[in-house]
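Engineer: what's the 3D shape of this:
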Amino acid sequence: MWNDHGIARGDLTDEQWARLEAVLPPLPRMGRKPRDRRQCFDGIWWRARTGSPWRDVPERYRPWETAYTLFRRWQIDGTWAAVLKKLKVKADAAGHIEWEVSVDSTVCRAHPACGRGPQKGASGPGGTAPEGLEAEPADHAIGRSRGGLTTKIHLAVDSSFHALATVITAGQRGDAPAFTEV
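Structural biologist: Below is the predicted model:
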């Protein structure tokens, strides 16, 4: 479980943390002592790897509420997307991204409950989203095709199969019109 350097299996290495820390936003100045962000990130990473509930994040990563609060706040304000973009730019500059891009799509059948429309108490399509999140489109990218209610996922990947772009459309949409957007 622990390696020779006192790092748990799966935790960020010193080199990985140095790369990540360089693109993180500065800590807010709030009069209290700054938290150990690496420990918190390892907790978020542990949860993402295992798929476990937040409450099951081990104590060595701080209280689970701390990791969840940071994860959710940065999800809402777009920090995660900005960090990923900065990491991709640095990886590209270092020659780690090969720009041989493959674009393809697949169709996913929607759950039968998707055809019932908004339920009592739901805001429904085009409703207001929580602050900081984009509202869902009116059609929720669900459309009618020969297979029934379907959604199409268009994905661009590099030669190492790292996702570069994703576009979700209704199932009956063609691949060619989505290619430009992908």
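Engineer: from now on I want contacts and neighbour counts done on CA atoms only, so please keep to that.
Structural biologist: Will do.
Engineer: and stretch 99-119, end to end?
Structural biologist: End-to-end distance for stretch 99-119: 44 Å, by Cα to Cα, to the nearest Å.
Engineer: which residues touch it?
Structural biologist: With contacts defined as Cα atoms under 8 Å, 6 or more residues apart in numbering, stretch 99-119 is touched by 124-125, 142, 147-159, 171, 175, 179, 182.
Engineer: do a quick rundown of the helices in this protein.
Structural biologist: Counting by DSSP state H, the chain has helices at residues 14-21, 37-50, 64-77, 79-93, 175-181.
Engineer: so who does D92 touch?
Structural biologist: E98.
Engineer: still on that earlier bit, just the ones of the contacts of stretch 99-119 in strands?
Structural biologist: 148-157 (DSSP state E).
Engineer: S52: which of those is nearest?
Structural biologist: Within the ones in strands among the contacts of stretch 99-119, proximity to S52 (Cα to Cα) peaks at I153, which comes in at 25.8 Å.
Engineer: now show me the structure for the sequence below, then we'll compare the two:
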Amino acid sequence: MATLAVTGRADLTGAQWAVLERLLPRGRKPVRPVTWTKRQLIDGIRWRARAGAPWRDVPPAYGPWQTVYGLFRRWQRDGTWRSILTALQGRADAAGLITWDVSVDSTVARAHQHAAGARKRGDLQAEPPGGLEAEPADHGLGRSRGGLTTKVHLACEQGQKPLSVVITAGQRGDSPQFRVVLE
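Structural biologist: So this is what the prediction gives:
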């Protein structure tokens, strides 16, 4: 029985890659030959985010899941994703693609039952949480009437493109987070 290809359908186009490639950090020259291109790895990260699958289920065409996750996590910790997003938003704003009538809202999501098993002290983890910014003490999880929950605060422009996301514990109020999400 033939298998259905899960790669390629929503991968970056040549034009999208041309724009994104200019925004990527320039690292030192690799010591070993490159087996997986940045484009393949980024497509793997995009596939995982779109599918909502575990990292281990990233298709092999994008590279080993450990390599895909490693790039994602490294760039998350050093702020690369944030700088790419900021640059893309600046580019869209310069092209007049962002309407600056901003809407802010939030929603509560119930945490998975396994979320309750996280270590109380992040410094005891093999790889401590965070990166450029300190991880909050509650890691975006808190107790509310619904149990263990997370609240997602989102600012988006009128073209329905997200501008900013802040994640807090579920019991946090919306008003105190208004300024944070706008900044």
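Engineer: give me the TM-score for this pair.
Structural biologist: The TM-score (TM-score structural alignment, normalised by the length of structure 1) is 0.72; 174 aligned residues with a Cα RMSD of 3.5 Å.
Engineer: that older thread, so which of the helices of structure 1 is nearest A135 of structure 1?
Structural biologist: Per Cα to Cα, nearest to A135 of structure 1 of the helices of structure 1: helix 64-77, 12.2 Å.
Engineer: hang on, R9 of structure 1 packs against M1?
Structural biologist: Yes: judged on Cα atoms under 8 Å, R9 of structure 1 makes contact with M1 at a distance of 5.4 Å.
Engineer: between the two, point out the one with more neighbours.
Structural biologist: Between R9 of structure 1 and M1, R9 has the larger neighbour count (other Cα atoms under 10 Å), namely 11 against 7.
Engineer: thought A163 of structure 1 was touching L155?
Structural biologist: Yes: contact criterion Cα under 8 Å: A163 of structure 1 and L155 qualify, at 7.0 Å.
Engineer: these two: who's more crowded?
Structural biologist: Neighbour count, other Cα under 10 Å: between A163 of structure 1 and L155, L155 has more, with 20 against 13.
Engineer: residue in structure 2 paired with that one?
Structural biologist: Using TM-score structural alignment, the equivalent of L155 of structure 1 in structure 2 is L154.
Engineer: same question, R37 of structure 1
Structural biologist: In structure 2, R37 of structure 1 lands on K38 (TM-score structural alignment).
Engineer: ok so, going back, so how do I select the buried members of the ones in strands among the contacts of stretch 99-119 of structure 1 in PyMOL?
Structural biologist: Buried residues within these, by 16 or more other Cα atoms under 10 Å, are selected in PyMOL with:
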select buried, resi 149+150+151+152+153+154+155+156+157
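Engineer: farthest pair within the ones in strands among the contacts of stretch 99-119 of structure 1?
Structural biologist: G148 and V157 (27.9 Å).
Engineer: count the neighbours of I98 of structure 2 for me.
Structural biologist: Neighbour tally, I98 of structure 2, other Cα under 10 Å: 20.
Engineer: who's in contact with the residue mapped onto it from structure 1?
Structural biologist: Residue pairing (TM-score structural alignment): I98 of structure 2 is matched to I97 of structure 1. I97 of structure 1 sits next to 88, 91, 158, 160 when contact means Cα under 8 Å, 6+ apart.
Engineer: dump the residues you listed to CSV, plus neighbour count and distance to L70 of structure 1.
Structural biologist: Formatted as CSV, the contacts of I97 of structure 1 follow (neighbours: other Cα atoms under 10 Å; distance: Cα to Cα, whole Å):
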residue, neighbour count, distance to L70 of structure 1
K88, 15, 22
A91, 13, 25
D158, 16, 30
S160, 12, 30
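Engineer: out of the residues you listed, who's nearest D42 of structure 1?
Structural biologist: K88 (20.3 Å).
Engineer: just give me the neighbour total for the closest residue to T79 of structure 1 other than its chain neighbours.
Structural biologist: Nearest in space to T79 of structure 1, with sequence neighbours left out and distances taken as Cα to Cα, 6 or more residues apart in numbering, is P25 at 7.9 Å. A count of nearby residues for P25 of structure 1, using other Cα under 10 Å, gives 10.
Engineer: ok, back up a step: can you tell me, leaving aside adjacent residues, what's nearest to the match of L155 of structure 1?
Structural biologist: V165 is the one closest to L154 of structure 2 (Cα to Cα, 6+ apart), at 4.6 Å.
Engineer: gap between that neighbour and Q177 of structure 2?
Structural biologist: 10 Å.
Engineer: joint contacts of those two?
Structural biologist: H153.
Engineer: between the two ends of stretch 159-177 of structure 2, how far is it?
Structural biologist: One end of stretch 159-177 of structure 2 to the other measures 22 Å (Cα to Cα).
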